[in-house]
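Peer 1: Here is the input, now give the coordinates:
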Amino acid sequence: MLKGCITALVTPMDRNGQVDYDSLTKLVEFQIENKVDGLVVMGTTGESTALTSEEKLAVIKHVININQGRIKIIIGVSAVSTQSGLDCFKLLEGISGIDYLMCVTPYYVKPTQEGLYLHFATLAKATKLPIILYNVPGRTATDLSDTTTLRLATEFSNIVGLKDATGNIKRCGYLVRNRPAGFSLLSGDDGTLLQFLLTGGDGVISVASNNCPAEMVELCKYGLAGNFKEAQQVNQKLEPLYDTLFCEANPIPVKWALFYQQIIGSPQLRLPLTELTPQNQLKVKAALEAV
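Peer 2: Below is the predicted model:
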């Protein structure tokens, strides 16, 4: 069962907009040294929609090679249609070192709940790898209902978890009470992580852990152990960073923060994402220093 702190990894780029593999190596090692439980590669934070299929595969293979099986590797699958999801699965076939696939709800097209069920059911039947559902209605304009989540979790043994980025703790509580055994509930919202853990959630797929992995690992450890006082102390330390990392669209601020920390060589993104504005650079700098 997947638990703990998992980092939604950025994809470092040089000033020409090409993948910076030296910085990627440094970032992966930084995460592993600080004892995160896993990495999501090619998620939203990794700018997956801005990379070509060839670049995505190269990044995935590079991270797997650096990891050498030390922590869990989760590959983001972003697909607007079921067929494009299946096409992505084919590209990943034969790559060893992948532990999970994280499949986001199809965006833009606004499917019904039955359409979402059939989408994920089709994907589940097409792979032996375990699948984590990813519900992020703020980005996709589609909300995977709790009923559909539980239906999928019950009917497919390789649908093993949910990344819930709604920030709705009441929904977390409902899923904790009704999920099948072994089904992981992972927060996709750093700001409500403490409440999520204390409600019975199993961990986080975090943006902030790019910058502060040791602190996020500590927060998860205390929260999962039910040590509220200690967890609250760590959470209060991190609170200045949570909102600031979303002062502009993710991953704009987190990339600049990593550059400021000298973990990656540049804050470069690909259009239409642009570098963090000077005004917000001051905010991120202050938040990092507060932590």
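Peer 1: rest of the way, CA atoms for contacts and neighbours
Peer 2: OK.
Peer 1: Give the helix, strand or coil label for residue 185.
Peer 2: The three-state label for residue 185, taken from DSSP: H, G, I helix; E, B strand; the rest coil, comes out as strand.
Peer 1: From residue 139, how far off is it?
Peer 2: Separation of residue 185 from residue 139 (Cα to Cα, to the nearest Å): 19 Å.
Peer 1: Could you do residue 29 as well?
Peer 2: Taking Cα to Cα, one finds residue 29 at 30 Å from residue 139.
Peer 1: show me where the protein has strands.
Peer 2: 4-8, 38-41, 72-77, 100-104, 131-135, 159-164, 184-187, 203-206 (DSSP state E).
Peer 1: Dump those strands into CSV; add distance to residue 213 as well.
Peer 2: Listed next are the strands of the chain as CSV, based on distance: least, Cα to Cα, whole Å:
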stretch, distance to residue 213
strand 4-8, 8
strand 38-41, 11
strand 72-77, 15
strand 100-104, 21
strand 131-135, 22
strand 159-164, 18
strand 184-187, 15
strand 203-206, 9
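Peer 1: What is the neighbour count of residue 260?
Peer 2: Look at residue 260: counted by other Cα atoms under 10 Å, it has 18 neighbours.
Peer 1: repeat for residue 243
Peer 2: Neighbours of residue 243 under the rule other Cα under 10 Å: 15.
Peer 1: for residue 30, same thing?
Peer 2: By other Cα under 10 Å, the residues close to residue 30 number 18.
Peer 1: for residue 58, same thing?
Peer 2: Counted with other Cα under 10 Å, residues neighbouring residue 58 total 14.
Peer 1: where along the stretch 151-291 of the chain do the helices fall?
Peer 2: 169-178, 193-199, 213-225, 228-244, 252-260, 278-290 (DSSP state H, counting those that start in this stretch).
Peer 1: And this one, please, so the two structures can be compared:
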Amino acid sequence: MKKSIVTIPVLLIACILTIFFGTRYAANQREEMSEEQSSEYESTEVIEEEEASLSAELPEDRESNLEEYENRVETLSYYERLDYLSMVNEAVSIAFYGDIDLTEEWVESITANIENHTTYTAELLDFTYPGVDSYELYIQQTVGPLIEESPDFVIYGMPALPDKIRDIGLAETETYMTSVLNSLSALEDSELIVVEPYPVLQEIDQLNSRSLDYRSYLNRMRQIVETNNLSLVPLHATFTERAQEAGLESYYNENGDSLTSEGQQLAAEIVDSHLSETAD
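Peer 2: Next up, the predicted model:
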């Protein structure tokens, strides 16, 4: 009985102390949580203020650049026109079409340059058919899906070598390519750029059954482009000219079937230079 009398007060004191320290611990926890939430709120507030400040600056910069572009809109380079449209629409779309391999180094370099030259989003659309000739591009109605997208720019790679390999006549090449170009040109809000292929070392003077090499088809395709007053990137002609000093073969691997890194760089430089030129 005496042990119970002694034990009860001890237990009461222990309970009181537990409640007291538990209450203090809970209060401290609430205080810490409140400070953390306040700190997070302040950080969020700072970030929001910085973002608001940045977004307030962009329109002013955009207006300034837009005004500069609009003052010389007739003489803008292709890169500048891409940037101009990206500012006007907050996006610009570029479709690659025809005999172009998007995995080649020179093409990857050009796509990177396009993205670097645009203030807002540059959407790159893949409608390429590496190694596909004019007949297949025409008969498979490959232009249809591209037209549905109605891109701002179309970069069309000439299929000169595929036409030579298919062994079709130059008149047929003209018919098929003209049909494709007419369809692309009908896109009123799109700008068409035709790109020559770079020289194919091992195919030079390699004739098909019609005694034509790929350059015969290239020359006919070039005539079609010029007749239609379309923009042409003279990659083949300029590459051949600039390679004369070192020799064309120096830009190809030992088998002569693909470009070295120097050849890829030269092709990229030629196309980049054309896209950077301001209109007369």
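Peer 1: What does the TM-score come to for these two?
Peer 2: Remark: TM-score between the superposed chains equals 0.36 [TM-score structural alignment, normalised by the length of the second structure]; 145 aligned residues with a Cα RMSD of 5.0 Å.
Peer 1: Using TSV, please lay out the helices of the stretch 151-291 of the first structure together with distance to residue 104 of the first structure.
Peer 2: Formatted as TSV, these follow (distance: least, Cα to Cα, whole Å):
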stretch	distance to residue 104 of the first structure
helix 169-178	18
helix 193-199	20
helix 213-225	23
helix 228-244	22
helix 252-260	20
helix 278-290	28
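Peer 1: Which one, of these, ends up nearest to residue 21 of the first structure?
Peer 2: Nearest of the helices of the stretch 151-291 of the first structure to residue 21 of the first structure, taken as Cα to Cα: helix 252-260 at 14.5 Å.
Peer 1: and the angle from that closest one to helix 228-244?
Peer 2: Angle, helix 252-260 of the first structure to helix 228-244, by axes from the mean of the first three to the mean of the last three Cα atoms, to 10 degrees: 100 degrees.
Peer 1: what about stretch 178-193 of the second structure, start to end distance?
Peer 2: The separation between the terminal residues of stretch 178-193 of the second structure, taken as Cα to Cα, is 14 Å.
Peer 1: go on, stretch 159-178 of the first structure?
Peer 2: Start-to-end span of stretch 159-178 of the first structure (Cα to Cα) is 15 Å.
Peer 1: Remind me what the helix ranked longest in the second structure packs against, helices and strands.
Peer 2: As assigned by DSSP state H, the longest helix anywhere in the second structure is helix 2-71. Counting contacts by 3 or more Cα pairs under 8 Å, 6 or more residues apart in numbering; DSSP states H and E, helix 2-71 of the second structure is packed against helix 78-89.
Peer 1: next SSE after the helix it packs on?
Peer 2: Using DSSP states H and E, the helix or strand that follows helix 78-89 of the second structure in sequence is strand 91-98.
Peer 1: what's the angle between that following strand and helix 78-89?
Peer 2: 130 degrees.
Peer 1: quick one: which of residue 185 and residue 139 of the first structure has more around it?
Peer 2: Neighbour count, other Cα under 10 Å: between residue 185 of the first structure and residue 139, residue 185 has more, with 27 against 13.
Peer 1: Would you mind confirming that that one is in contact with residue 163?
Peer 2: Yes - counting by Cα atoms under 8 Å, residue 163 is a contact partner of residue 185 of the first structure at 6.4 Å.
Peer 1: Starting from residue 125 of the first structure, give me the distance back to residue 155 of the first structure.
Peer 2: Distance from residue 155 of the first structure to residue 125 of the first structure, by Cα to Cα: 11 Å.
Peer 1: What of residue 225 of the first structure?
Peer 2: Computed as Cα to Cα, the residue 225 of the first structure to residue 125 of the first structure distance reads 35 Å.
Peer 1: now the host helix or strand of residue 236 of the second structure, how far from the chain's geometric center?
Peer 2: Using DSSP H and E, residue 236 of the second structure maps to helix 235-242. Mean-position distance between helix 235-242 of the second structure and its chain equals 24 Å (Cα atoms, centre = their mean, to the nearest Å).
Peer 1: buried sites along it?
Peer 2: 235, 236, 238, 239 (16 or more other Cα atoms under 10 Å).
Peer 1: Then stretch 110-118 of the second structure?
Peer 2: For stretch 110-118 of the second structure, by 16+ other Cα under 10 Å, it's 110, 111, 114, 115, 117, 118.
Peer 1: for these, which one is nearest residue 216 of the second structure?
Peer 2: Taking those together and measuring to residue 216 of the second structure by Cα to Cα, the closest member is residue 110, at 27.1 Å.
Peer 1: so what's the closest one up against?
Peer 2: When contacts are counted by Cα atoms under 8 Å, 6 or more residues apart in numbering, residue 110 of the second structure is found next to 268, 271, 272.
Peer 1: Narrow the residues you listed to those in strands?
Peer 2: Those of the contacts of residue 110 of the second structure lying in strands (DSSP E): none at all.
Peer 1: Format those as TSV; extra columns: neighbour count and distance to residue 83 of the second structure.
Peer 2: Listed next are the contacts of residue 110 of the second structure as TSV, based on neighbours: other Cα atoms under 10 Å; distance: Cα to Cα, whole Å:
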residue	neighbour count	distance to residue 83 of the second structure
268	19	20
271	21	17
272	20	15
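Peer 1: Restricted to helices, list the residues you listed.
Peer 2: Using DSSP H, those in helices are 268, 271, 272.
Peer 1: which residues touch the last one?
Peer 2: When contacts are counted by Cα under 8 Å, 6+ apart, residue 272 of the second structure is found next to 110, 113.
Peer 1: moving C-terminal of whatever helix or strand residue 147 of the second structure lives in, what's the next helix or strand?
Peer 2: Assigned by DSSP H and E, residue 147 of the second structure belongs to helix 143-149. Under the assignment DSSP H and E, the closest C-terminal helix or strand after helix 143-149 of the second structure is strand 153-157.
Peer 1: what's the next secondary structure element after that following strand?
Peer 2: helix 160-166.
Peer 1: Could you pull out the strands in the stretch 101-250 of the second structure for me?
Peer 2: Here the stretch 101-250 of the second structure has its strands, by DSSP state E, counting those that start in this stretch, at 121-128, 153-157, 191-195, 231-233.
Peer 1: and these, which is most packed in?
Peer 2: strand 153-157 (a mean of 22; mean count of other Cα atoms under 10 Å).
Peer 1: Would you mind pulling up the elements that that strand packs against?
Peer 2: Helices and strands touching strand 153-157 of the second structure, by 3+ Cα pairs under 8 Å, 6+ apart, are strand 91-98, strand 191-195.
Peer 1: and residue 140 of the first structure, how far is that from residue 104 of the first structure?
Peer 2: Residue 140 of the first structure is 9 Å from residue 104 of the first structure, by Cα to Cα.
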